[in-house]
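>>> Take this sequence and fold it.
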Amino acid sequence: MTKKLWVPVKFFSLNSASLTVIAVAMKLPMDLTTPMSCEVDQVAKVGGLGFLCTMMSVSMLSLASLDNKSLFANVMGLSVFVITLIVDVGIQIQTQVIRRESVHPFVMSPLMAACIYMGMLLFFLVIFISSAATIPTLKKLVELKYQATLNDQIYKKTGY
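Model (predicted):
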């Protein structure tokens, strides 16, 4: 008769395996040594940041299904990874590995796209950390309210 009180996460979850896969996929944007002067290379480098933004937003729902210890560990691992990535992209912008101008006149420059993605990553990171801080307490409160409602329903049906 008990039901899960959160959205089930079947495809994306935040755990050590998914963090490892994301870190491997982010090798291209974090590569500091390759100049990548071609337009396609610049799009691939900046597009990796968009991939991480998407992965963070999709895996946000999985936070409620984690226990307290794994929630803390996974959010800390993700925080270290995102902060490292933002520092690396900042270094690439300063050393002009990420170009400031676009080859095409109507296309956003890689620099502007990288700055937008870095802002989004910081925004998602703040949401992740604040959610991780409040989820254990909220989960406990929702569970207590659910049990109280369930007990009231049983009492009304049986009279005991």
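>>> CA only for contacts and neighbour counts going forward, please
Fine.
>>> just the helices in the chain please.
Assigned by DSSP state H, the chain shows helices spanning 16-25, 27-30, 39-58, 68-94, 110-158.
>>> how about this one, so we can line them up?
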Amino acid sequence: MSSRKDAIRQTVLADHAACMAILNSFTPEQWEKPAPSEEDAPWKARDVLAHIAVSEGGQLGQIQRCVKGEVTVPDDFDLRRFNRRSVQKQADRSTADMLKEIETGHAQVLAALDTVTEADLDKTGRHARGDIITVEEFFTRITDHRRRHAEELQKAVGRRQ
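Now for the predicted structure:
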């Protein structure tokens, strides 16, 4: 593995460990507390968890399409609408199931990293947020996104001591 891919892997692993330490520390009551949302909708902590679980797969799909030279997201993609709808669809899932989905997504991200070449890391595509980024940046954005939301939840709902 190249030093560049190894650096990405180390970031992904470290951010995942930090994120899961936070998410696994919450009580059932804390998952029901209000949480910050950029989606113009009142979210609970469990809604943010659903968002994290779903978004990982979506971003991984963007990486796979970018590597193939395909359009990563449609021109008319509405990220806020996607986020609201995906959270609504997850409303009946347990937090345990969503945490497992995050673990599965993490394993898939690492597996995808193993398959990309050095040249693939420099390919570019449009992220769901609208900016053009490299495959390398897609990988770091996935893990940064998850970690950032976990840290926001930690501040909003607290942690068991």
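>>> Need the TM-score from the superposition.
The TM-score (TM-score structural alignment, normalised by the length of the first structure) is 0.37; 101 aligned residues with a C-alpha RMSD of 5.3 Å.
>>> hang on, the earlier thing: can you lay out the helices of the first structure as CSV showing mean neighbour count?
CSV is the format used below for the helices of the first structure (neighbours: other C-alpha atoms under 10 Å):
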stretch, mean neighbour count
helix 16-25, 14
helix 27-30, 18
helix 39-58, 18
helix 68-94, 17
helix 110-158, 15
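>>> Can I take it that I133 of the second structure is in a strand?
Yes: using DSSP: H, G, I helix; E, B strand; the rest coil, the assignment for I133 of the second structure is a strand.
>>> Spatially, what comes nearest to it if we skip its sequence neighbours?
Leaving aside its sequence neighbours, I133 of the second structure sits nearest to T124 (C-alpha to C-alpha, 6 or more residues apart in numbering; 5.3 Å).
>>> Please tell me how far the one you found sits from T11 of the second structure.
20 Å (C-alpha to C-alpha, to the nearest Å).
>>> Among these two, which residue is more densely surrounded?
T124 (19 against 16; other C-alpha atoms under 10 Å).
>>> what residues are up against the closest residue to V82 of the first structure other than its chain neighbours?
Closest residue in space to V82 of the first structure, ignoring its immediate chain neighbours: L121 at 7.2 Å, by C-alpha to C-alpha, 6+ apart. If a contact means C-alpha atoms under 8 Å, 6 or more residues apart in numbering, then L121 of the first structure has L52, C53, V82 as its contacts.
>>> ok, the first one touching V21?
No: distance between L52 of the first structure and V21: 11.1 Å, which falls outside the contact criterion (C-alpha atoms under 8 Å).
>>> can you list residues touching both of those two?
Common neighbours of L52 of the first structure and V21 (C-alpha under 8 Å, 6+ apart) do not exist.
>>> can you list contacts of stretch 99-114 of the second structure?
Stretch 99-114 of the second structure is contacted from outside by 1, 5, 9, 12, 16, 23, 49, 52-53, 56-57, 60, 64, 139, using C-alpha under 8 Å, 6+ apart.
>>> ok, which pair from those is furthest apart?
Farthest pair in the contacts of stretch 99-114 of the second structure (C-alpha to C-alpha) is M1 and L49. Separation: 31.8 Å.
>>> between these two, which one's more packed in?
The neighbour comparison of M1 of the second structure against L49 (other C-alpha under 10 Å) goes to L49, with 23 against 11.
>>> ok, and the closest non-adjacent residue to the more buried one?
M98 (6.9 Å).
>>> quick one: what helix or strand has the most centrally placed residue in the second structure in it?
Closest to where the C-alpha atoms of the second structure average out (C-alpha atoms, centre = their mean) is E56, at 3.8 Å. Assigned by DSSP states H and E, E56 of the second structure belongs to helix 45-68.
>>> Check which residues of that helix are buried.
By neighbour count with 16 or more other C-alpha atoms under 10 Å, helix 45-68 of the second structure contains the buried residues 45-57, 59-60, 62-63, 66-67.
>>> Done for today, thanks.
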